[in-house]
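Trainee: when you get a sec, could you give me coordinates for this:
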Amino acid sequence: MKQHSLPTGTADAVPPVPPVRRPTTIARARARTRPRRWPLVAVRVLALLFTAGVLAQAALAGQFVTGDVNLLEVHGALGTALILLPMLALPAALALWWFGRGPLWCVAIPVALLALVGMQIGVGFSRNLAWHIPLGTGLLGMSVGHLVWAFGYRRHLTDDAPSTDSPSALLVPAAPEEASR
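Mentor: Got it, this is the predicted structure:
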């Protein structure tokens, strides 16, 4: 029996197979579980609440500028309370990454919001409006961007079986072999 070998350098040559990389312990632990929906819901709710709070802050600041000085206390109290939402959004983003198999970079958003809100509170109480107003505008833009991402994000399921926790799973019929089980 004669073996045929391919000449080297031709288009018919088979490319070398890359070495198989074993997943890390974290990747293996994440791969064993199905993606969960609740972290995404938590991220969406917190993003919505934070954006609504930042919009309320802008409205209160506008009312203060037009002459209602009593709203300055409400503006300060709401701004101080608003720091709690990025604090809650950080574990929610970590849960989205771990349990919901979301992207790791989404954890950076609550960290950045937490730092910016802290700076905003500091420059607000020091009455430094040259920094307070542009920083508030940036916070509004970042919170709206986070909100748009949170509601536009669709997690990709890695399992072959359809997920039962999404509405689209109800629309897709099961395969015949799965229906008989």
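
Trainee: can we go C-alpha only for contacts and neighbour counts from here?
Mentor: Fine.

Trainee: quick one: name whatever helix or strand follows the longest helix anywhere in the chain.
Mentor: Longest helix in the chain by number of residues, with DSSP state H as the criterion: helix 38-65. Going down the chain from helix 38-65, the next helix or strand is helix 71-81, by DSSP states H and E.

Trainee: one more, so I can put them side by side:
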Amino acid sequence: MKIIAFGASNSSTSINKALATYTANLVEGAEVKVLDINDFKVPMFSEDLEKEIGKSEGAQAFLREIGEADALVISFAEHNGHYTAAYKNLFDWASRIERAVYQDKPAVYLGTSPGPSGAQSVLAAAQGSASFFGGNVKATVSVPNFYDVFNVEEGVVSNDAVNAELKQAVTALML
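Mentor: Below you'll find the model as predicted:
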């Protein structure tokens, strides 16, 4: 099984990328490829620019990566209750090329934050709109208080209850 994992954030120290990477690697025997959305260069979306340049190469490359996967693990960063501007921009370009951005791949949606909300607002938005964009969400997990449950130096979840929840979520990818 090939799993594409990424954090929907352009932060070089993204806690969502760390969580997605850790979670995807819980699937025994899986080949995990971790994407960095910074690698998919896209200008700020506008219909005028789309008419001028056509399909953004960065968005096309992003869609190709998703197309090569058997499953997805995405952790959504939350900025003021919504998607990060960087991810929303990449997503907008990609959706203009292929409305079913997630290509019906089985997916686990995650969200985390340093505080008690665990990115629940953006996670709910992502789950709520998934069916419009080829999302096949098998499980969602919100992880509040990231730094209390994740050992950043070792790159592992240090909380047994959170670990159990993440393991249960990724088993849904195999169903």
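
Trainee: got a TM-score for the pair?
Mentor: After superposition, the two chains reach a TM-score of 0.27 (TM-score structural alignment, normalised by the length of the second structure), with 84 aligned residues with a Cα RMSD of 5.5 Å.

Trainee: hang on, the earlier thing: which helices and strands does the longest helix of the first structure pack with?
Mentor: Helix 38-65 of the first structure sits against helix 71-81, helix 84-98, helix 129-152, with contacts defined as 3 or more Cα pairs under 8 Å, 6 or more residues apart in numbering; DSSP states H and E.

Trainee: can you give me the helices for the second structure?
Mentor: Under DSSP H, the second structure gives helices at 15-24, 47-53, 57-67, 85-97, 120-129, 146-149, 160-171.

Trainee: which strands and helices sit next to the last one?
Mentor: Same thing as helix 160-171 of the second structure. So helix 160-171 of the second structure, by 3+ Cα pairs under 8 Å, 6+ apart, packs with helix 15-24, strand 136-143.

Trainee: possible to save these as a markdown table with distance to Ala107 of the second structure and mean neighbour count?
Mentor: Listed next are those as a markdown table, based on distance: least, Cα to Cα, whole Å; neighbours: other Cα atoms under 10 Å:
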| stretch | distance to Ala107 of the second structure | mean neighbour count |
| --- | --- | --- |
| helix 15-24 | 10 | 25 |
| strand 136-143 | 5 | 21 |
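
Trainee: now tabulate the ones you listed in TSV and tack on distance to Ala161 of the second structure.
Mentor: What follows is those, written out as TSV (distance: least, Cα to Cα, whole Å):
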stretch	distance to Ala161 of the second structure
helix 15-24	14
strand 136-143	11
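
Trainee: out of these, the one nearest Gly111 of the second structure is which?
Mentor: strand 136-143 (4.9 Å; Cα to Cα).

Trainee: related to what we said a few turns ago, of the helices and strands packed on helix 38-65 of the first structure, flag the one that's most buried.
Mentor: Across those, averaging neighbours per residue (mean count of other Cα atoms under 10 Å) puts helix 84-98 on top, at a mean of 20.
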